[in-house]
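Chemist: The following block contains a protein sequence and its predicted model.
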Amino acid sequence: MSSSSSSVPDYLGDEDLTQETRDLISSLPSEKGWLVSQMYQFQGRWHTQALLQGILKCQKHFEAQDSDIILVTNPKSGTTWLKALVFALINRHKLPVSSGKHPLLVTNPHLLVPFLEGVYYESPGFDFSALPSPRLMNTHISHLSLPESVKSSSCKIVYCCRNPKDMFVSLWHFGKKLAPEETADYPIEKAVEAFCEGKFIGGPFWDHVLEYWYTSRENPNKVLFVTYEDLKKQTGNEIKRIAEFLGCGFIGDEEVRDIVRLCSFESLSTLEVNREGKLPNGMETKAFFRKGEIGGWRDTLSESLAEQIDKTMEEKFQGSGLKFSC
């Protein structure tokens, strides 16, 4: 698919692929996607051509530091919100939320927290060592495919998981905004089938989630597992939990309330920078703000499609101890 549409991010395109990536792609299993023309399977996961190139470069060149904080999600699992919350949390002393001049009021969270594989594709010369410490970054990369330095260092990983039905529906609507030509004639029934087969960007969903879930239980000092639903229902408590995990020191109730207020969906979605702004890749910032609800899948999925996802997830997560609300 071409990235000629102004709303489509570069990393859904294929215009700057290296010969190395093209050679690798020619040997990989491929499938037609419902957000992109073609996806490729690498290390058991499905990727766009551009994001695959970003992952390869990230694996080769990214050097984690012990003080790094890496936010990990599946696509459309609260990434924007998590970026805002953790950015406000770790910078609360030098950038007080109560000052009324916070960067989040004038800058989209995606510009404040670099997306590793996206940056490695769009700006391969980007100097991560120039970021202030602790460096805060995010990725959708599976645990299996993380750069070795991330696994071997003492850096912290915060993983946010979302109910698969809400995640799917959010991704479905996101796709319609980003790639209307690709999704216009693509039936949602076929997209659900592909999702349940694990064939979507970053999928299979269950592999991605379970890798981080099991790692969080084996090494709770390395990976903190949070859910979008808990973040919504008890945002303050979850912020305190994240703060404790990151070693941020004591955080008072008033500071927590300020962060919750600043980073709420209602607050962020009404800011001009998130209603009218665009990222450097041309993508409109309003595409990241739809509803942010729990259980919003009910507006889009029929009972039979919801049941199809539920049955798949019940089978895939059996025995893991992980349950999804809603």
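Modeler: Ah, there it is. Predicted model only: the values in this text are computed from it and were never measured.
Chemist: drop to CA atoms for contacts and neighbour counts, all remaining ones
Modeler: OK.
Chemist: Quick check: G118 is in a helix.
Modeler: Yes: under DSSP: H, G, I helix; E, B strand; the rest coil, G118 falls within a helix.
Chemist: Next, the contact list for it, please.
Modeler: Residues in contact with G118 (C-alpha atoms under 8 Å, 6 or more residues apart in numbering) are Y11, L51, G54.
Chemist: Quick check: the gap between it and Y11.
Modeler: G118 sits 6 Å away from Y11, going by C-alpha to C-alpha, to the nearest Å.
Chemist: what about versus this one:
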Amino acid sequence: MAAANHHLLPHDDQPSNSSCEPLLPKFIEVEENISQECRDIISGLPREEGWFQNSLYQFKGFWDQAWLIQGALGFQKHFEARDDDILLVTTPKSGTTWLKAILYATLNRSNFPPNSHNHPLLTNSPHMLLPFMEGSHQDNISRDRIDGMASPRLLFTHLPYSSLPESVKHSSCKIVFLCRNPKDNFVSLWHFANKIRPKTWGTLSLEEAFDKFCRGVSPHGPFWDHVLGYWLESLKRSEKVKFLKYEDLKDQPVASLKTLAHFIGHSFSQEEEANGVIDNIVSLCSFENLSNLKVNKDGELPFGMAAGAYFRQGQVGDSVNYLSSESLEKIDSIAEQKFGPHGLKF
């Protein structure tokens, strides 16, 4: 791929496609189905061309698709948090699939031992085992399903902290936030976008994506503000918000899992540790295992995404293979400017 500016390395590799060509993702088509209320809201919002959908709209400081803005409004209006809820939050492409699997296996280990041959993660995508709150608040039927879930509920959102429902902020529910080094996050997001973009839209160039990301125009972005919101809240309320880094989870999965289980109130017993339960969860939820399961390689998820689109390499530091030293330095400079004064480093 020829680089259009000197910030970015020429690179022969295009973002890899999944084994089966994805159909037009259903979420791309829903903008025409949004409510009149949401239409009225987005009509006056700043708009930019999206990464893998027609448009991103800047709503209350963050960029998102129209249907997700509608879902966020429903989430804010109708959701009543319980004190024992566990809410996972990530920036897109920061290890979301992995964290969903780890927390699901940890929370449900009594009913589904992680070394069992019929574990739900062996036959279900992690994305199908946790409700996505913006998606689940598009209609009353889906909202009722959330309300009817047994406690403790394990839930998921991409929303920034400022956009969470007030009941989440004021309850004792736990928030687990996962983020990733912005350089690797960007490269992973770029690959993901080109896996799911319809062919008729063409490839999103590395140069265009890099410019958007640095300016903050990315799904649920700015990345910087999204991460900082949860970091600052974790400093103020460490008992409520657990701030995790993908790199730490990758480097020390067992120690990270023990800390995470304790945080959500489901610590491992000495007997469980001795019997290898933690190691079994780490093994079950490893990138190598999850990415090679048939359910995560073939076909399409119900909401229109190719199952294989969520897995690529899962490596730390892959951005050096795509970005020049000048581009890497630019992201580092933005990160230092945004995060440095608050003590957050990657």
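Modeler: That came through, no problem. What you see is a predicted model, and the numbers here were worked out from it, not measured in a lab.
Chemist: Common neighbours of G118 and Y11 of structure 1, please.
Modeler: L51.
Chemist: Find the nearest non-adjacent residue to T18 of structure 1, please.
Modeler: Q53 (7.8 Å; C-alpha to C-alpha, 6 or more residues apart in numbering).
Chemist: and what of S291 of structure 2?
Modeler: Closest residue in space to S291 of structure 2, ignoring its immediate chain neighbours: F311 at 6.1 Å, by C-alpha to C-alpha, 6+ apart.
Chemist: Could you check how many residues crowd around the one you found?
Modeler: Per other C-alpha atoms under 10 Å, the neighbour tally for F311 of structure 2 reads 21.
Chemist: Now for the residue mapped onto it from structure 1: which residues touch it?
Modeler: Using TM-score structural alignment as the criterion, the counterpart of F311 of structure 2 in structure 1 is F289. Residues near F289 of structure 1 by C-alpha under 8 Å, 6+ apart: F265, S269, N274.
Chemist: Return the closest of those with respect to Q59 of structure 1.
Modeler: Set against Q59 of structure 1, the nearest of those by C-alpha to C-alpha is N274 (31.2 Å).
Chemist: counterpart of the closest one in structure 2?
Modeler: With TM-score structural alignment as the criterion, N274 of structure 1 lines up with N296 in structure 2.
Chemist: Quick check: its match touching L122?
Modeler: No: contact criterion C-alpha atoms under 8 Å: N296 of structure 2 and L122 do not qualify, at 9.1 Å.
Chemist: which of the contacts of F289 of structure 1 has the most neighbours?
Modeler: Ranked by neighbour count (other C-alpha under 10 Å), the contacts of F289 of structure 1 have N274 at the top, with 24 neighbours.
Chemist: Can you classify it by secondary structure?
Modeler: Per three-state DSSP, N274 of structure 1 ends up helix.
Chemist: what does the residue nearest to T18 of structure 1 align to in structure 2?
Modeler: Matched across to structure 2, Q53 of structure 1 falls on Q70, judged by TM-score structural alignment.
Chemist: Tell me how many other residues surround its match.
Modeler: Q70 of structure 2 has 22 neighbours, counted by other C-alpha under 10 Å.
Chemist: who's in contact with it?
Modeler: The neighbours of Q70 of structure 2, taking C-alpha under 8 Å, 6+ apart as the test, are I34, S35, C38, E134, Q138.
Chemist: how near is it to P25 of structure 2?
Modeler: Counting by C-alpha to C-alpha, the gap from Q70 of structure 2 to P25 of structure 2 is 18 Å.
Chemist: With K77 of structure 2 instead?
Modeler: Taking C-alpha to C-alpha, one finds K77 of structure 2 at 27 Å from P25 of structure 2.
Chemist: returning to that earlier point: reformat the contacts of G118 of structure 1 as a markdown table; add secondary structure, distance to C161 of structure 1 and neighbour count.
Modeler: Shown next, in a markdown table, are the contacts of G118 of structure 1 (DSSP: H, G, I helix; E, B strand; the rest coil; distance: C-alpha to C-alpha, whole Å; neighbours: other C-alpha atoms under 10 Å):
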| residue | secondary structure | distance to C161 of structure 1 | neighbour count |
| --- | --- | --- | --- |
| Y11 | helix | 23 | 23 |
| L51 | helix | 21 | 28 |
| G54 | helix | 23 | 24 |
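Chemist: Just give me which of these are shared by structure 2.
Modeler: Retained in structure 2 by both residues aligned by TM-score structural alignment, their matches' C-alpha atoms under 8 Å are the following of the contacts of G118 of structure 1: L51, G54.
Chemist: quick one: which of the contacts of G118 of structure 1 is nearest M39 of structure 1?
Modeler: Using C-alpha to C-alpha, the contacts of G118 of structure 1 come closest to M39 of structure 1 at L51, 10.0 Å.
Chemist: Identify the spatial nearest neighbour of that closest one, chain neighbours not counted.
Modeler: Looking at L51 of structure 1 with C-alpha to C-alpha, 6+ apart, the closest residue is Y11, at 5.7 Å.
Chemist: who's in contact with the one you found?
Modeler: Taking C-alpha under 8 Å, 6+ apart as the criterion, Y11 of structure 1 is in contact with T48, Q49, A50, L51, G118, Y121, E122.
Chemist: ok, and the most crowded of those residues?
Modeler: Busiest of the contacts of Y11 of structure 1 [other C-alpha under 10 Å] is L51, holding 28 neighbours.
Chemist: what is in contact with N296 and L122 of structure 2 at once?
Modeler: By C-alpha under 8 Å, 6+ apart, N296 of structure 2 and L122 have these common neighbours: L290.
Chemist: mind listing what T79 of structure 1 touches?
Modeler: T79 of structure 1 makes contact with V72, T73, C160, according to C-alpha under 8 Å, 6+ apart.
Chemist: That concludes my questions; thank you for your assistance.
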